[in-house]
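>>> Here you go, sequence then predicted model.
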Amino acid sequence: MLKKISLVSDYKFITMNFAHIMINKDFNKLICNRILTLRKEHNLKLEQLAYQSGISKGGLSEIERNMKEPRAYTILKICSGLGITMKEFFDFQEIDDFTNLL
């Protein structure tokens, strides 16, 4: 069963904590890899996560392959599809290492 998440509080979390980061190739690659990793950890096929997130399969595929930069709202929709919060999404070591370099 998917966990109910607060879209407003999660959106505020990302804008407050990551608005200072200019999306660049390295940061984008971290985000795209995180989406792929979480999808696999949740044992979801690409089609399943796309459907659960309300985004196209092609769009999700492009994001996972780092061909398309996901916007904050798209990440929020993916988090909803995974049943996690934005805070949980951004809670991983590589992002901490990246933000500490800034």
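Happy to help now that I have it. Numbers count the residues shown, from 1 in each chain.

>>> use CA for all of it now, contacts and neighbours both
Noted.

>>> ok, and for the biggest helix by length in the chain, which residues are buried?
For the chain, the helix with the greatest residue count under DSSP state H is helix 25-41. For helix 25-41, the neighbour count (16 or more other Cα atoms under 10 Å) marks Phe27, Asn28, Lys29, Ile31, Cys32, Asn33, Arg34, Ile35, Leu36, Leu38, Arg39 as buried.

>>> Turn those residues into TSV, including distance to Met86.
Output for the buried residues of helix 25-41, formatted as TSV (distance: Cα to Cα, whole Å):
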residue	distance to Met86
Phe27	16
Asn28	16
Lys29	17
Ile31	12
Cys32	14
Asn33	15
Arg34	12
Ile35	12
Leu36	15
Leu38	12
Arg39	15
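
>>> from those, which two are the most distant?
Phe27 and Arg39 (18.6 Å; Cα to Cα).

>>> all strands for this protein, in order.
With DSSP state E, there are no strands along the chain.

>>> Please compare the first structure with the one that follows:
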Amino acid sequence: MIRFNLKRDSDNRIISFSLSGHAESGPYGYDLVCAGVSAVSIGTVNAIESLCDVHLIVDMEDEGGYLSCTVPARLNQRTDENIQLLLQGMEVSISSIAEEYGKHIQITHT
């Protein structure tokens, strides 16, 4: 099972997220749930770094299906708003995958 955790601050801003585990919804290399979640999350990280010119704090391990990402503090308001929009888009995409394949994804908010 993929575990997706979003952490928000007191202003409801997404300040970090983590993914761990594997969906195990198909054979290795053919698991569409893992592929979809990976594409959405890594695509979001790449979009933030490329479009917002912000280097996120990223920890990733291929073996365990682990990705952790933290938004740096003290960004200007426009950059922060852009990052939040991209992260919210990621949340919507992963939630949509979970609606269809809920037994393979667990979403928590802290």
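Perfect, I can see it now. Fair warning: this is a prediction, and the values are worked out from it, not measured in the lab.

>>> After superposing, what score do the chains get?
Here the TM-score for the pair of chains, by TM-score structural alignment, normalised by the length of the first structure, is 0.38; 72 aligned residues with a Cα RMSD of 4.5 Å.

>>> circling back: now for the longest helix of the first structure, which elements pack on it?
helix 57-64, helix 72-82, helix 93-101 (3 or more Cα pairs under 8 Å, 6 or more residues apart in numbering; DSSP states H and E).

>>> again, only using 7 Å
Using 3 or more Cα pairs under 7 Å, 6 or more residues apart in numbering; DSSP states H and E, the elements in contact with helix 25-41 of the first structure are helix 57-64.

>>> and the helix it packs on, what other elements does it pack with?
So helix 57-64 of the first structure, by 3+ Cα pairs under 7 Å, 6+ apart, packs with helix 25-41, helix 46-53.

>>> And the ones you listed: which comes nearest Phe89 of the first structure?
Of those, nearest to Phe89 of the first structure by Cα to Cα is helix 25-41, at 7.8 Å.

>>> and the angle for the closest one with helix 57-64?
120 degrees (axes from the mean of the first three to the mean of the last three Cα atoms, to 10 degrees).

>>> Packing partners of the longest helix belonging to the second structure?
Using DSSP H, we find that the single longest helix of the second structure is helix 77-100. Applying 3+ Cα pairs under 7 Å, 6+ apart, we find helix 77-100 of the second structure packed against helix 32-51.

>>> ok, and the closest non-adjacent residue to Cys69 of the second structure?
Leaving aside its sequence neighbours, Cys69 of the second structure sits nearest to Val58 (Cα to Cα, 6 or more residues apart in numbering; 4.5 Å).

>>> Any idea how many residues pack against that neighbour?
The local packing of Val58 of the second structure (other Cα atoms under 10 Å) involves 14 other residues.

>>> residues contacting Gln48 of the first structure?
For Gln48 of the first structure, the contact set (Cα atoms under 7 Å, 6 or more residues apart in numbering) is empty.

>>> ah, wrong one, I meant Cys69 of the second structure
Cys69 of the second structure makes contact with Ser16, Phe17, Ser18, Leu56, Ile57, Val58, Asp59, according to Cα under 7 Å, 6+ apart.

>>> Just confirm it is within a strand.
Yes: checked against DSSP: H, G, I helix; E, B strand; the rest coil, Cys69 of the second structure lies within a strand.

>>> ok, back up a step: looking at the helices and strands packed on helix 57-64 of the first structure, which is closest to Glu94 of the first structure?
When those are compared by Cα to Cα, helix 25-41 sits nearest Glu94 of the first structure, at 7.3 Å.
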